[in-house]
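K.L.:
Need a 3D model of the sequence below.
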Amino acid sequence: MKKFTLLLSCIDRPGIVATVSSFLHQAGLNILESNQFGDLKTGRFFMRVAFTTADPSSDVKQADLKEEFKEISDQFGMDWKLFDMNVNTPAVIMVSKFDHCLVDLLYRRRIGTLKMDIAAIISNHDTTREIVNRENIPFHHIPVTSDTKQDAEDKTRKIIADTGAELIILARYMQILSTDMANSYPGQIINIHHSFLPSFKGAEPYSQAYHRGVKMIGATAHYVTPNLDEGPIIAQQVVPVRHDMSVEDMIGAGQEIEQSVMAKAIRAHTEHRILLNEGKTVVFD
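P.N.:
Just a heads-up that it's a prediction; the model follows:
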């Protein structure tokens, strides 16, 4: 059966849920999940509806549903998107030397637990080429220096365009994207930061945490914006720190939760469970 997900946000007012539900019912569609949130501070309403065709033989088309829903979206002034859940999200992964998040994502892709197709891997180092080649995924080595940064980003943009990637994953890609690059893909670049943001931004957060004597370390997955490590947060997780743990121990513990948090954020994004709410996110689990 065909399955779709509708994401929408608008100024909150009575009748939104009833109108959307009636539209789906009249179209012969069956609601599988429905989540709503009204933000009293901003006055905005957020909704995610997953639905399917009630009749397996029905030939409902995404384009037709979009056209029919437009009258409702205009009535309520909605920002909305309709997704075909039978189609995986095409993605590009960017990585540097640390490969633990990349390896985890490749495994999850292989067993089919994430609704994404990895179209290419881009790295500023050549160290992960062999790993990627075993998965039969195109690997692109694009070195980055202060003098070649613009050229490297131009090459990266071409790969994204050529592959049709709709998601860019920074799986411990240890380069700061330019303002122009970050602005070009709003809500499409997910970064894993090896810290429980907003604490310990920038480089070597585990070392910073060690010297502060913290009792918990964490990882944060967030959308990338031009402001370093300040984009809307999607997922976070922490692990306790003992007094006898070294920086190396903390790094090892942190890498495990980096994998988990990265996967959780990508799952939420590719299942279309995230809506942006000013500088924050609404995530319907």
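K.L.:
drop to CA atoms for contacts and neighbour counts, all remaining ones
P.N.:
OK.
K.L.:
helix or strand for the nearest residue to Leu7 once chain neighbours are set aside, which one?
P.N.:
Nearest residue to Leu7 in three dimensions, chain neighbours excluded: Arg48, at 4.7 Å (C-alpha to C-alpha, 6 or more residues apart in numbering). Using DSSP states H and E, Arg48 sits within strand 44-53.
K.L.:
what about the helices in the stretch 1-150 of the chain?
P.N.:
16-26, 62-76, 100-111, 129-134, 149-163 (DSSP state H, counting those that start in this stretch).
K.L.:
Would you do the same for the sequence below? I want to compare the two.
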Amino acid sequence: MDDQRLTNALKNLFGYSKFKPGQQETLKALLANQMTLAILPTGTGKSLCYQMYGWLVQRPVLIISPLISLMQDQVKELKFLGEKRVVALNSQLERMDREFALKHLANYHFVFVSPEMATQTRIVQILKQINWGLFVVDEAHCISQWGPDFRPDYLQLGKLRQELNYPLTLALTATATNEVKQDISHRLFIERQPKIICYSVNRPNIYLSVLEAKTIDQKNQILFSLLKQLRMPGLIYFNSRKATEKTANLINEKLSLTAAAYHADLTQAERFAVQQQFMQQQLEIVCATSAFGMGINTKKCTFCDPLSFAD
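P.N.:
Reported below is the predicted structural model:
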């Protein structure tokens, strides 16, 4: 498929007039039947690559995703785009609904599943019955012990690909050092090396600055001053879970803003509630640890400003 036909398809399927960096190159690699590792910056629409490919070739797509909230967000987006044949297999799915989905899995166009569930013996046997058009590993840096979010269960995905007879595969991540690239290629792409598509993480619209504070009170005053300049809603990142709750309470008490904390100690329901309130702009500030970064669809977060605030 040439560039013009791809652009026309992009317009028809998503309403966009041009691709973001890396999207078109990734799609062309997949359409040429090339195993692909795509390292594309956050916010460049990595999920569009497998969504569009699935619609172009009209074959089922299996997506390995590390977080329930990320799966739910992608399912919601696909349904908004009109795709009804989509399911996320995870612990949030009622048992009867999960059994129904597994029984009729061949009828779905997009199937999201966690690495823990995908590598269960029973699930593998079901997955083997389907001729997958594309096997996607989202947040692929989780494969590497050198990555920031190493997940041991990701190490089984190379074997899963083998069980599925090495389907066309797309590994996606926002950042990867040379060590991580090599680790992903070695552990996931067992039979042959992938085409690596890599774009710089440099974002000209992001400004980094460091302000030092000698006391807690001074640090809070700096924070309050920055919040007055922040385009709402906004994110404030912290190094500890305790600091997220303490600061969220402080903002609610001292400023006329609505704030909430987000961290791994919250229940799944609590995290999902904060996420949805943030996405629907019902919360003005979220004080979060890095757990928030992997649980949201950043394509929808162009309306927010981030701050990093060391504890």
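K.L.:
What does the superposition give as a TM-score?
P.N.:
After superposition, the two chains reach a TM-score (TM-score structural alignment, normalised by the length of structure 1) of 0.29; 134 aligned residues with a C-alpha RMSD of 6.0 Å.
K.L.:
Within the helices and strands, which one has Met181 of structure 1?
P.N.:
Applying DSSP H and E, one finds Met181 of structure 1 within helix 179-184.
K.L.:
Next: Val286 of structure 2.
P.N.:
Going by DSSP H and E, Val286 of structure 2 is part of strand 285-288.
K.L.:
tell me what the following helix or strand past that strand is packed against?
P.N.:
The first helix or strand that comes after strand 285-288 of structure 2 along the chain, using DSSP H and E, is strand 305-308. Strand 305-308 of structure 2 sits against strand 234-237, with contacts defined as 3 or more C-alpha pairs under 8 Å, 6 or more residues apart in numbering; DSSP states H and E.
K.L.:
returning to that earlier point: please identify the buried residues of the helix holding Met181 of structure 1?
P.N.:
Met181, Ala182 (16 or more other C-alpha atoms under 10 Å).
K.L.:
right, and the helix or strand after it?
P.N.:
strand 189-193.
K.L.:
and that following strand with helix 100-111, angle?
P.N.:
Interaxial angle of strand 189-193 of structure 1 relative to helix 100-111 (axes from the mean of the first three to the mean of the last three C-alpha atoms, to 10 degrees): 130 degrees.
K.L.:
Now do strand 189-193 of structure 1: which elements does it pack against?
P.N.:
So strand 189-193 of structure 1, by 3+ C-alpha pairs under 8 Å, 6+ apart, packs with strand 167-170, strand 216-223, helix 247-270.
K.L.:
Could you pull out the helices in the stretch 101-250 of structure 2 for me?
P.N.:
115-118, 121-127, 157-163, 178-188, 216-229, 241-254.
K.L.:
From the contact counts, what lies against the strand holding Val286 of structure 2?
P.N.:
So strand 285-288 of structure 2, by 3+ C-alpha pairs under 8 Å, 6+ apart, packs with strand 234-237, helix 241-254, strand 259-262.
K.L.:
okay, these in CSV with distance to Cys287 of structure 2 next?
P.N.:
Listed next are these as CSV, based on distance: least, C-alpha to C-alpha, whole Å:
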stretch, distance to Cys287 of structure 2
strand 234-237, 5
helix 241-254, 5
strand 259-262, 5
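K.L.:
nearest to Arg122 of structure 2, of these?
P.N.:
strand 259-262 (34.3 Å; C-alpha to C-alpha).
K.L.:
Quick check: next helix or strand after that closest one?
P.N.:
By DSSP H and E, the next helix or strand past strand 259-262 of structure 2 is helix 268-279.
K.L.:
Tell me which other helices or strands that next one touches.
P.N.:
strand 259-262.
K.L.:
Try it again at 10 Å.
P.N.:
helix 68-80, strand 259-262, strand 285-288 (3 or more C-alpha pairs under 10 Å, 6 or more residues apart in numbering; DSSP states H and E).
K.L.:
Quick check: which of those is buried the most?
P.N.:
strand 285-288 (a mean of 26; mean count of other C-alpha atoms under 10 Å).
K.L.:
Out of the helices and strands packed on strand 189-193 of structure 1, which gets nearest to Pro90 of structure 1?
P.N.:
Per C-alpha to C-alpha, nearest to Pro90 of structure 1 of these: strand 167-170, 6.5 Å.
K.L.:
In terms of secondary structure, what does that closest one contact?
P.N.:
strand 89-95, helix 100-111, strand 116-123, strand 189-193, strand 216-223, helix 247-270.
K.L.:
got the ones you listed as TSV, with mean neighbour count and distance to Ser9 of structure 1 columns?
P.N.:
Formatted as TSV, these follow (neighbours: other C-alpha atoms under 10 Å; distance: least, C-alpha to C-alpha, whole Å):
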stretch	mean neighbour count	distance to Ser9 of structure 1
strand 89-95	22	21
helix 100-111	17	30
strand 116-123	22	24
strand 189-193	25	21
strand 216-223	25	18
helix 247-270	19	16
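K.L.:
Take these and write them to a markdown table, including distance to Ile169 of structure 1.
P.N.:
Formatted as a markdown table, these follow (distance: least, C-alpha to C-alpha, whole Å):
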| stretch | distance to Ile169 of structure 1 |
| --- | --- |
| strand 89-95 | 5 |
| helix 100-111 | 10 |
| strand 116-123 | 10 |
| strand 189-193 | 5 |
| strand 216-223 | 10 |
| helix 247-270 | 8 |
